[in-house]
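Chemist: here is a sequence together with a model predicted from it:
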Amino acid sequence: MLFCVHHLIVVAYPCSKSSNQMQTSVSTSASLSLPLPPHSFPPIPNTFPLSNFKPLSLSSQQQKEPLPSPSTPPHTKPPHPNDPSSLIQLHFKRGNVDLARQVFEESPRRSVSAWNAMISGLAHNGFPREALEYVRLMLEEGKRPNWITMMVILPICAKLRTLKQGKEVHAYALKRRFLPHVTMVSSLMVMYSKCGVIGYSIRLFDGMEKKNVILWTAMIDSCVENGFLNEALAVMRSMQLTRQRADTVTLTRMLCVCGELRRVKLGKEVHGQVLKLGFASVHYVAAELINMYGACGVFDNAKLVFGAVPDKGSMTWTALIRAYGYKEWYREAIDLFDLMMSNGCSPNTFTFEAVLSICDRAGFVEDAFRFFDLMSTYEIEASKEHCTFMVQLLTRYGKLDEAQRFLEMSPSL
């Protein structure tokens, strides 16, 4: 049975956002201008309404070759033996961005693989806008982006919320017959949802006759990203009716939604699926179970899940610290953090975010300073969230000079 999420989402549950918002055309969405040439990819016209949007249909283009299989990526040629892409990738993996760029620029033979290595490497090393600039340079050099290029560019467009470039990639994928393909469709769905155009995500999802767990998860993520949590539950129910087996990623998304909506009954059902499928010992699944029970106020269940994890990592410890915070057991949460470290488990950036949040709520100024200073021991760079908690706490207690210091540490505040 084919479930039409487009109708399901509008009808199944009341929502704080109107159905008109969910069906908003891309023509009403703002797009950012990045340095891509105007005719690099064939753009989708801004007047193209959602009611006529059929991204998986190529009936208007007469193609002699068959479409690629939805489960198998299009064939790409292996790189030439003298191709520099492997060396470029190696430098990027080691964080040597300048060396990677030098190898690329000094290479007399810059293949599509080499360009892909540069674009991907820049994106993964924190230079997404520079990565898009290399797409422009690639096109200027006359190189044609392949399927791998598309899969590299789409997450960049999603991260930067660059709807215009995302639409161009979508149109190019249609022209090159890269669709339908599950991985690319899910990436497009994520990109559109990140840009606030969930209507396109719904159309892409409905256009796929055979839906696997990747597509269902992408549809759930699209709803969550745009604040449609009740609708995300409706998608989950539809997925269950198809007897599609959920994986660990899908289950954690379900648990996250149950926690946000305080739906403990449904959360327990998902917990049953976790146990049935044997995922209870997976760290991030166990952590999300603890988060869900903590958010729903069922602390005993949160502790039971924590106790059942044989090899506890920072994710599970952090989740239980948050659960203590939900119960307003602030001193116990701080003691749990200390117990975590005494057991040899290293806290991560999210652990420090959790304990600093608790210090902020409880007014533990000295503990907050201790934790903030401790981050450098674990080579964790202070984030905007860390600094925000410190500023809020110090301002509340009249320590304005010290609060100003943390403001200066985080320019984005």
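Modeler: Happy to help now that I have it. Numbering: from 1, shown residues only.
Chemist: C-alpha only now, for contacts and for neighbours.
Modeler: OK.
Chemist: relative to Val285, how far out is Cys223?
Modeler: 20 Å (CA to CA, to the nearest Å).
Chemist: to clarify, my last question referred to Lys384.
Modeler: 26 Å.
Chemist: who's more crowded, those two?
Modeler: Using other CA atoms under 10 Å, the more surrounded residue of Lys384 and Val285 is Val285, with 23 against 16.
Chemist: next one for the comparison:
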Amino acid sequence: MASHENQADDMSISCAIAACTSLQEFGVGLAIHGLGIKLGYGENNQISVANSLISFYSQFRDIHASETVFKGMAGKNVVSWNAIIKGLFLNEEAGEAFYLLRAMQFVASIQPDIATVVTIIPFCAELLLLREGKAAHGFTIRREMASELSVINSLINMYSKCNNLKEAEYLFLTMPKKDLVAWNTMISGYAQNGQPQEAQTLFKNMLGCYSTCTLPTLLAITQSCDSPDSLQLGRSIHGWSIKFGFSNQIFALNSLTHMYISCGALLDAFTLFGGISAKADVTSWNTVIAGCTQKGHFWEALEYFDLFRKASRLHFNPIILVSVISACGNLGLTFQGRLIHGLAFKTGAVTNTQIQNSLVTMYGRLGDTESARRAFDLSHNPNLCSWNCVISALSQNEDANKALELFRSLEFEPNERTISTVLSAS
């Protein structure tokens, strides 16, 4: 369009910015923003352009730029408010997001709509904000939105994630009409809350209502196959996924690999993984390495980490390193543990709090309390888990006095694990 000397308008500019957001093209987005200002379609006088810019900068973690655009708008619509609220949540500014949600309700011409609600509730689910989620639920009832399918499905997911399965179950059972999303969400809710039998029963009931299923159905039900007793069903689900054409979907293959590891069928898991290793993403490798560690197959986890480093050009993520560090600690491999520590230091991953905590735990298991304490002291942003790890490491290695000294200087409200560790030291 630009090469044909046609002048872009506000619609083409906002669409182009939205495309940059989807493609993660920050530099191009900045250039289009500049072009919009040059042509007189800046954020101050064009709502559609401003709304696209808010989402664009939010996705690139520049919430200050998003707020600047929002505050500079001469006129705002409900999309503007929804975009900035979502942006604040994406940038871990939940308090500010709720503040703006409250302020939005005092704007006479604009009120929260269904899009606002289905933006807020999933973040309440991810952040485990049950109280705020219940408040959002109450709001939907007052505004007569509670019968909307998208709202009910979001609420079922929120209550499931917040371990309030009774509320999720009640909403599901009282739905006047259920879609596949509702079934999938409830099946996943049962599986995530340690009720695999209920998840599997609901899955079988769902198959009586629908002749076909979706990939989210597969991802939901495989979570419930987490023991050798579920292996037969898991193999049936694998066959069903091939039948419905999901056998080339990397998400499905990762889920099935984890299912086989959880059921103790390592040969099946490794055979399946071997068939996809050429196109495996970092999540695939993470699935097999972390899955082996979680189920106590520590040697296998280390073997696959070695294969990952040799065969893959992918950069490992913190979860993979945490799993490998844990495997070294459980196997008592001091030399290998120090090598992984060095690798984390070399790649800069050592600044990750999860990795720091796993290093403290590993050195504690290896009986090296001096290294455990040093790893804790070098933590950039220790959390309560960090304190629990180092107190536990000292307590387990007969450094009880040092453990109690650390407890006295604890910078957080102790939880159940803290108290049990300190009682053990005492």
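Modeler: Received it, and whenever you're ready, just let me know what you need. Bear in mind the structure is a predicted one, so any value in this text is a computation, not a measurement.
Chemist: quick one: residues contacting Asn77 of structure 2.
Modeler: Applying CA atoms under 8 Å, 6 or more residues apart in numbering to Asn77 of structure 2 gives the contacts Ile47, Ile110.
Chemist: what does Phe406 of structure 1 align to in structure 2?
Modeler: When structure 2 is aligned by TM-score structural alignment, Phe406 of structure 1 is paired with Ala375.
Chemist: so which helix or strand takes in that match?
Modeler: helix 369-377 (DSSP states H and E).
Chemist: which other helices and strands contact that helix?
Modeler: helix 353-365, helix 384-396 (3 or more CA pairs under 8 Å, 6 or more residues apart in numbering; DSSP states H and E).
Chemist: quick one: the first one to structure 1 mean distance?
Modeler: Same thing as helix 353-365 of structure 2. Mean deviation of helix 353-365 of structure 2 relative to structure 1 after superposition (mean CA distance after the TM-score superposition for structure 1): 2.4 Å.
Chemist: buried sites along that helix?
Modeler: Buried residues in helix 353-365 of structure 2, counted by 16 or more other CA atoms under 10 Å: 353-365.
Chemist: the last one too?
Modeler: For helix 384-396 of structure 2, the buried set under the neighbour-count rule, 16+ other CA under 10 Å, comprises Cys385, Ser386, Trp387, Asn388, Cys389, Val390, Ile391, Ser392, Ala393, Leu394, Ser395, Gln396.
Chemist: for Val28 of structure 2, see how far away the last one is.
Modeler: As judged by CA to CA, Gln396 of structure 2 and Val28 of structure 2 stand 55 Å apart.
Chemist: which residue in structure 1 aligns with Ser326 of structure 2?
Modeler: By TM-score structural alignment, Ser326 of structure 2 lines up with Ser357.
Chemist: grab the nearest non-local neighbour of that match.
Modeler: Phe389 (6.0 Å; CA to CA, 6 or more residues apart in numbering).
Chemist: if I look at the one you found, how far off is Thr217 of structure 1?
Modeler: Per CA to CA, Phe389 of structure 1 is found 32 Å from Thr217 of structure 1.
Chemist: related to what we said a few turns ago, counterpart of the residue nearest to Ser357 of structure 1 over in structure 2?
Modeler: Correspondence of Phe389 of structure 1 to structure 2, assessed by TM-score structural alignment: Ser358.
Chemist: and for Cys223 of structure 1?
Modeler: Using TM-score structural alignment, Cys223 of structure 1 pairs with Tyr190 in structure 2.
Chemist: and for its match, the neighbour number?
Modeler: Neighbour count for Tyr190 of structure 2, taken as other CA under 10 Å: 25.
Chemist: before we move on, what about Thr183 of structure 1?
Modeler: Neighbour count of Thr183 of structure 1, defined by other CA under 10 Å: 18.
Chemist: ok, it - contacts?
Modeler: Taking CA under 8 Å, 6+ apart, one finds Ile214 in contact with Thr183 of structure 1.
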